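K.L.:
Could you look at this predicted model? Sequence included:
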Amino acid sequence: MIALVVVVLTHQWLPQARWLMVHMVTLGLISTSIMVWGQHFTEALLKTRLGEESRPRQVARSYLLTAGVAVTIAGMLPSWPWVVVVGALLVSAALVWYAISLGSQVRAALAPRFAFTVRAYIGAACLLPAGAVLGAVMAFSPGEPWQGRLLLAHQILNILGFVGITVTGTLLTLWPTVLRTKADPVATARSARGLVGMGVGVVGASIAAIIASVSLGVAFVLVYAGSFAWVAITLVRAGIRSARQEHRIELPWFPILSIGAGMVWFMLGLLRLTALWWRSADEQLASSLVAADVQTLTVPFVAGFLLQVLLGAMSYLLPVTMGGGPRAVRASLAMMSRFAVVRVVIVNLVIALFVLADKGTAASGALFAGLTVGTTDAAGFGSWARVLASLLAFAALLSFLVLMVLAIRVSVRERKALMASGGPGGPDASAPLPSPALRGATDPSASTATTGAASPSAPGSGTDPSAPAGLDRRALTGALLGAGSVLGVTAVGSSLDRAYGSYGDTGAASGSGGTAAPAAGGAVSPTGQTTTVAVSMAEMRFHPDVIEVPAGNDLVIELANDDPHDVHDLVLADGTASGRLQPGDSTTVEAGVISHDLAGWCSIVGHRAMGMTLRVTAVGAATTGHAHGGSAGASTGGDELARVPMDLAAEPGEGYAVRDAAMPPSAGQDQRLTLEITEAALEVAPGVSMDAMTFNGTVVGPVIRSELGARLTVDLVNNGSMGHSLDLHAGRVAPDEVMRTIPPGKSLEYTITTDYAGAWLYHCSTMPMTVHLAAGLLGVLIVPPQDLATADREYVLVQSDHYLVPEGAAGHAEAMHEGAHPVSPAKIAAERPDMTVFNGHANQYVHAPLEARVGERVRIWVLAAGPSRGISFHVVGGVFDTVFFEGEYLLRPDNETGGGSQALHLGAAQGGFVELVFDEPGTYTAVNHSFVDMERGARALIRVTT
């Protein structure tokens, strides 16, 4: 918990911050708590208590789990996937050990009446290793749709399976205890069958996610939700019984409210998952939810469900586990429930506002306005409002740690008072741990805690006849105070958003990062009228691209993607976003009250730079000449053209496999291959990752070799998140069909005859081409000339130049993959590359040199793939006796003039080869003799031995 607090406070400066915060909760807090408390409840429910000699083994399991979490984090932060694999194995080992231990206790129990809960623990624990394996695979950044499939299965196994089944099984006995009511053992055993159904639902839904079956996935999620509802009926009935009882002392309201709210969010999350998954059947991806869709479930599941259930349960379990007698237990429980209603209302209202603001539908907007009593609308919930609301919710959650310390102090004080009066020091620590369900079956008045602490209402506990039996006017006051706090900070934040722009940096519409002054003339009063405008997206333009709205009117945009091939979206500078629309899709964007000019753009990489922008003009506002701009999440602190810092002398990262530069063998006269387009975070320099678009998973696609006059068929498959295409320079074919842009989930067949020799470029030809090529969508097709003699060594070097958005600059926060740098259209336009590299990675052959022997003939094929930089290829210490440039020999051995060559000069999209023989052993350097490019990473070593 302390580590999580530190991470939350410093996340702005941490890599992989979102992943880190989520996994500090799930992998750290939740998994550790389940392991500790699962063992505790197992002993209580089976009416056994392990000997003290078993405790060191349990502690060792906790250490193993903690080590696994630490190693996993250590691998994720610098993007070392193999380290993540080791961490996943350690976490899995700890949970398997835990499951085996619980199984042995069930077999040894004499009367395992409530063994179904322990068996649920065992089954749930066995699901986590499967989820950990999927998490380790995702560390290698597979592209879509696999990233979305794996993430969905990962969340199903870990949250719905490991956590959901464990929590639900525990609540069957813990919930009546917290409510101080009798558990019905028959109803409990009957409802426990739902745990089996939840397990079946988890396994089926996770398999459906991986195989991309929407109907099967939705069916199994409904099986899971129905099974959970079957269990929840028993929990609700326990709540009703408790409400009808007369309690002599006040119930511990924070555990009740927090756990109850968490379970409500759990059910809402299940319904949201079902709806999202069902709607994905209509997407052209035709596979499953993409990662961005799955991530929308993070807030309700992690903050709404996991954290609230954990803190609620801990608020009850810690006091009763400490024991110390009825007075100590009652006093510490009361301390943990201080300001219970205020805390729960703040947390849940903030979560609700975040969830509703991000949905972007008319219904969610209306509900958002209702929850804020009309003080704020979803469109006005910008970054200032989000930050202030987040801080308020964080403070409410953080209060748990403060109250925990105070509860310990209160418990110690009551113990001392009891000992001073000559009373007992507390319950016998070696006594068996009774279960509430077990005792409740025979003793209707029993309300003993699962931990064996004495009942707070036992004789001598000091009952208070005036204590309220339920929520009273103080609770109403707390609810109003909590809601008022959220409404207050939201209103203040929305005012700041309106005055200074939603993202705190309202640069010009071009995204230059400048800061706009607040609109003059004060706020604009809402007119109550609505302006509705139909906007079409096609051919890299919004139609219309200027929308005039009377100041104070609500703006509703009926947005349609009429582009037949490409994916588009609309983002407004106040944070309103449409989400990505596939070709032919449409949606309604509610922009809220327009009080000042507003910039808009398409956030698909490169589209904004090509002019896909929109301007909303507030007609009649005091200042209408300035469009509030800036990109979502952008920062004013960075120079967009500044070079990304990197250590080019360092070795490639541990997770990077050096590309084999050897020429591939001939594939014959009739070749068919597949080029699959995916998107991933890939390393392009030591410690520097790029939001890459790839052919077959690598920056710079595979080397394709064809023979003169051969038939080459390429099956292009687009599994990216936007439109892509293919241009094979070696072919003579009308581009209309085979070079067309295809949307996500589609494929095409592209056939050519390779009639001409050369080193030919192939690349994505979807606009903006510079962005797609700089992101990695390029490669070389080699067609050797007629009667080419065999060389002893034959290598291929493809030079490409790459342009990255530096941290802190406008657009960096729009990265598709956390920890990666997006491609920078601004640097491309300014011709300021961060790196110029061979075969997709800067200086990789400096640390893994090419090999040759003295006297061997070495042939090196070279392509200047661009998108912009050419090459003057030179080998330091070598002389070329053969030069083949763009389909013709410029130089052959034993030529009449006795000439040799020092460099092969190629412009962008030109290629050829050179040959040389090394006379002496040593280490030779192949470079781009345009030294500025060599110093950006276009360098390779050739180690020559005897």
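P.N.:
Now that the structure is in, tell me what you want to look at.
K.L.:
okay, CA-based contacts and neighbour counts for the rest of this
P.N.:
OK.
K.L.:
Now the longest strand along the chain: buried residues?
P.N.:
In the chain, with assignment by DSSP state E, the single longest strand is strand 670-685. Under the neighbour-count criterion of 16 or more other CA atoms under 10 Å, strand 670-685 has 671, 675-685 buried.
K.L.:
ok, of these, which one's closest to Ala826?
P.N.:
Val684 (19.1 Å; CA to CA).
K.L.:
Which residues lie in contact with the nearest residue to the closest one once chain neighbours are set aside in this structure?
P.N.:
When the adjacent residues along the chain are set aside, Val684 lies closest to His841, with 4.4 Å between them (CA to CA, 6 or more residues apart in numbering). Contacts were defined as CA atoms under 8 Å, 6 or more residues apart in numbering; by that measure His841 touches 683-685, 937.
K.L.:
possible to save those as CSV with distance to Asn719?
P.N.:
Shown next, in CSV, are these (distance: CA to CA, whole Å):
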residue, distance to Asn719
Glu683, 20
Val684, 21
Ala685, 25
Gly937, 30
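K.L.:
out of these, who's nearest Val214?
P.N.:
The closest of the contacts of His841 to Val214 turns out to be Glu683 (CA to CA; 33.0 Å).
K.L.:
from what I can see the closest one touches Met690, true?
P.N.:
Yes: under the criterion of CA atoms under 8 Å, Glu683 makes contact with Met690 at 6.3 Å.
K.L.:
counting contacts, what elements does whichever strand or helix holds Arg330 pack onto?
P.N.:
Taking DSSP states H and E as the criterion, Arg330 maps to helix 326-336. Counting by 3 or more CA pairs under 8 Å, 6 or more residues apart in numbering; DSSP states H and E, the packing neighbours recorded for helix 326-336 are helix 308-322, helix 383-420.
K.L.:
this is the other structure I want to compare:
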Amino acid sequence: MNRSLLLASSLIASFLLASSIAFVPYFSANNVVRAQETENQGEVKHITLIASEKQVQVAPDNALHPGGIMYNAMVFNGTIPGPVISIDQGDTLNITLKNEGQTIHSLDFHAGFGPSKAVSGSVKPGESKTWSLTGEFPGVFMYHCGADGLNGVWEHISNGMYGGIVVHPTNEEPAKEFYMVFSEIYNSADKGPFVGTNGTAGSFDIGKFISKNPDLVLTNGMSHKYVPAVGEVNKLELNKDAEIFKVKPGELTRWYIVNPGPNDGVSFHFISGILSVKDGSNTANNGFGTQDINDETWWIPPGSGSVIESTFPEGGVYVGVDHAMADVVKGGAFAVLAVENSTATDHPEGTCVPAKGEGIVCTAAEAEETQAEGAAGENQTATDDEGNEAEDKGANNNENGNEAEDGDSEVTQNATMLNTTGGNTTANGTMMAGNMTGNMTGDMGGNSTMGS
């Protein structure tokens, strides 16, 4: 055997050995992943994520999608996206994955550092796994299903198995905080704009996926979920049930924006607004590192999250968009109303994020404390071990409608915030460069319309 052949054989063997080591965490048959050891003195919190398959609505009934669009999805805790998970830097998070679905699922936490913390390994139907990670780095990070050792991960992400975990830094300025997930749907039954699916619930389309041609861009699980209409003169109604984000003029807001993709990036922009990006770690002050200040647009690649801060200087209508215009047509936008009587509890359902020092779940009481200069309130987390029931000032909290793994307690993850009265509010503003409604009226319960 000549020297070149020996060298080639050696290189191939080395590559195979390295590859086998690299992918051991994904293909491991170990039933329990070792918990991460830490010297930090943070709290220990627990989250249960339940994997299943279900049919969900991904587009409202409108002219673009007659009759609305239903889709055969894969979900965590019953919804797209999965619940936002909120911990503080240094906290230990115990994660339980229960597979109540019909196929193999798994979890990949981008906030985990090391294979025994980041990935669960495959979990067969009817089984569960528990492991731990420590929130070492502040920011917002994606979590998603890794399917069966990466085999089919593209389909599971495309089908809705993703969410975000927020790690609050030690020194974090109080702000009103929101959870927002942009994502894509590749639907076998969707025939395109103004046609839709003719009432057929579709499934993952590998051809559309490979060609990177999504039918819809979702915001927190639905196309145009937070956009009632476009058009100031010629109005096109998009979602008569749309909820609107509400903030006070001049109030600091913080948006935890996650882009699971699976293919496209998000060119995030606030129409009529300026944004700053707070991501990564700043070891000098135990806070966020700052990548960008007072910018117009920020690129969020697939598989990533960014912490966006913005102050809306005056009353009126602002719009958060993926500034790739095709993605706006497909659903990638949400409306923000700056109005004086906005309250701490008027988040659209599923968008509240517990502030630093508070529970893993978001309750109305915690949101009030967040707005009141970030005062650390009583931890209202109902854990599986304690079996307690979280109280939401009389509201029944549940984890996206699912029971916690142990005990009979129900916890709120992505809670519906208590509706507050305060009269109807009206703000005039120009959206979508003059083409996205000039008059937006909304009540504090979240029922809003935009139109001339």
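P.N.:
Alright, I've got the coordinates. Not measured: the values here are computed from a predicted model.
K.L.:
Can you give me the TM-score here?
P.N.:
The TM-score (TM-score structural alignment, normalised by the length of structure 2) is 0.56; 266 aligned residues with a CA RMSD of 2.4 Å.
K.L.:
in the stretch 1-150 of structure 2, which spans are helices?
P.N.:
Counting by DSSP state H, counting those that start in this stretch, one finds helices in the stretch 1-150 of structure 2 at the ranges 3-22, 24-27, 115-118.
K.L.:
Most tightly packed of those?
P.N.:
Using mean count of other CA atoms under 10 Å, the stretch among those with the greatest mean number of neighbours is helix 115-118 (a mean of 20).
K.L.:
Output the buried residues of strand 670-685 of structure 1 as a markdown table; include the columns distance to Trp146 of structure 1.
P.N.:
Conversion of the buried residues of strand 670-685 of structure 1 to a markdown table gives the following (distance: CA to CA, whole Å):
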| residue | distance to Trp146 of structure 1 |
| --- | --- |
| Gln671 | 27 |
| Leu675 | 16 |
| Glu676 | 12 |
| Ile677 | 12 |
| Thr678 | 9 |
| Glu679 | 10 |
| Ala680 | 10 |
| Ala681 | 14 |
| Leu682 | 15 |
| Glu683 | 19 |
| Val684 | 22 |
| Ala685 | 25 |
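K.L.:
and which of those is nearest to His23 of structure 1?
P.N.:
When the buried residues of strand 670-685 of structure 1 are compared for distance to His23 of structure 1 (CA to CA), Ala681 wins out at 19.5 Å.
K.L.:
Surely Gly332 of structure 2 is in contact with Asn220?
P.N.:
No: applying CA under 8 Å as the test, Gly332 of structure 2 and Asn220 come out as separate, 9.9 Å apart.
K.L.:
Return the member of the buried residues of strand 670-685 of structure 1 nearest to Gly600 of structure 1.
P.N.:
The nearest member of the buried residues of strand 670-685 of structure 1 to Gly600 of structure 1, counting by CA to CA, is Glu679 at 25.1 Å.
K.L.:
what does the closest one align to in structure 2?
P.N.:
If you follow Glu679 of structure 1 across to structure 2 using TM-score structural alignment, you land on Glu53.
K.L.:
Skipping its backbone neighbours, what lies nearest that match in space?
P.N.:
Sequence neighbours aside, Met74 is the residue nearest to Glu53 of structure 2 in space, at 4.3 Å (criterion: CA to CA, 6+ apart).
K.L.:
State the distance from the counterpart of the one you found in structure 1 to Ser721 of structure 1.
P.N.:
For Met74 of structure 2, the aligned position in structure 1 is occupied by Met693, per TM-score structural alignment. Look at Met693 of structure 1 and Ser721 of structure 1: by CA to CA, to the nearest Å, they are 10 Å apart.
K.L.:
So those two - more neighbours on which side?
P.N.:
For Met693 of structure 1 against Ser721, the residue with the higher neighbour count under other CA atoms under 10 Å is Met693, and the figures read 30 against 24.
K.L.:
surely the more buried one meets Val699?
P.N.:
Yes: contact between Met693 of structure 1 and Val699 holds when scored by CA under 8 Å: they sit 7.2 Å apart.
K.L.:
Touching both of those two, which residues are there?
P.N.:
With contacts defined as CA under 8 Å, 6+ apart, the residues shared by Met693 of structure 1 and Val699 are 775-777.
K.L.:
Drop anything exposed from these.
P.N.:
Of the members of those, the ones counted as buried by neighbours, 16+ other CA under 10 Å, are 775-777.
K.L.:
now these as TSV including distance to Gly911 of structure 1 and secondary structure?
P.N.:
Putting those into TSV (distance: CA to CA, whole Å; DSSP: H, G, I helix; E, B strand; the rest coil) gives the following:
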residue	distance to Gly911 of structure 1	secondary structure
Ala775	20	coil
Gly776	18	coil
Leu777	17	coil
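K.L.:
Return the closest of those residues with respect to Ala710 of structure 1.
P.N.:
Where these are concerned, and distances follow CA to CA, Ala710 of structure 1 has its nearest neighbour in Leu777, at 24.1 Å.
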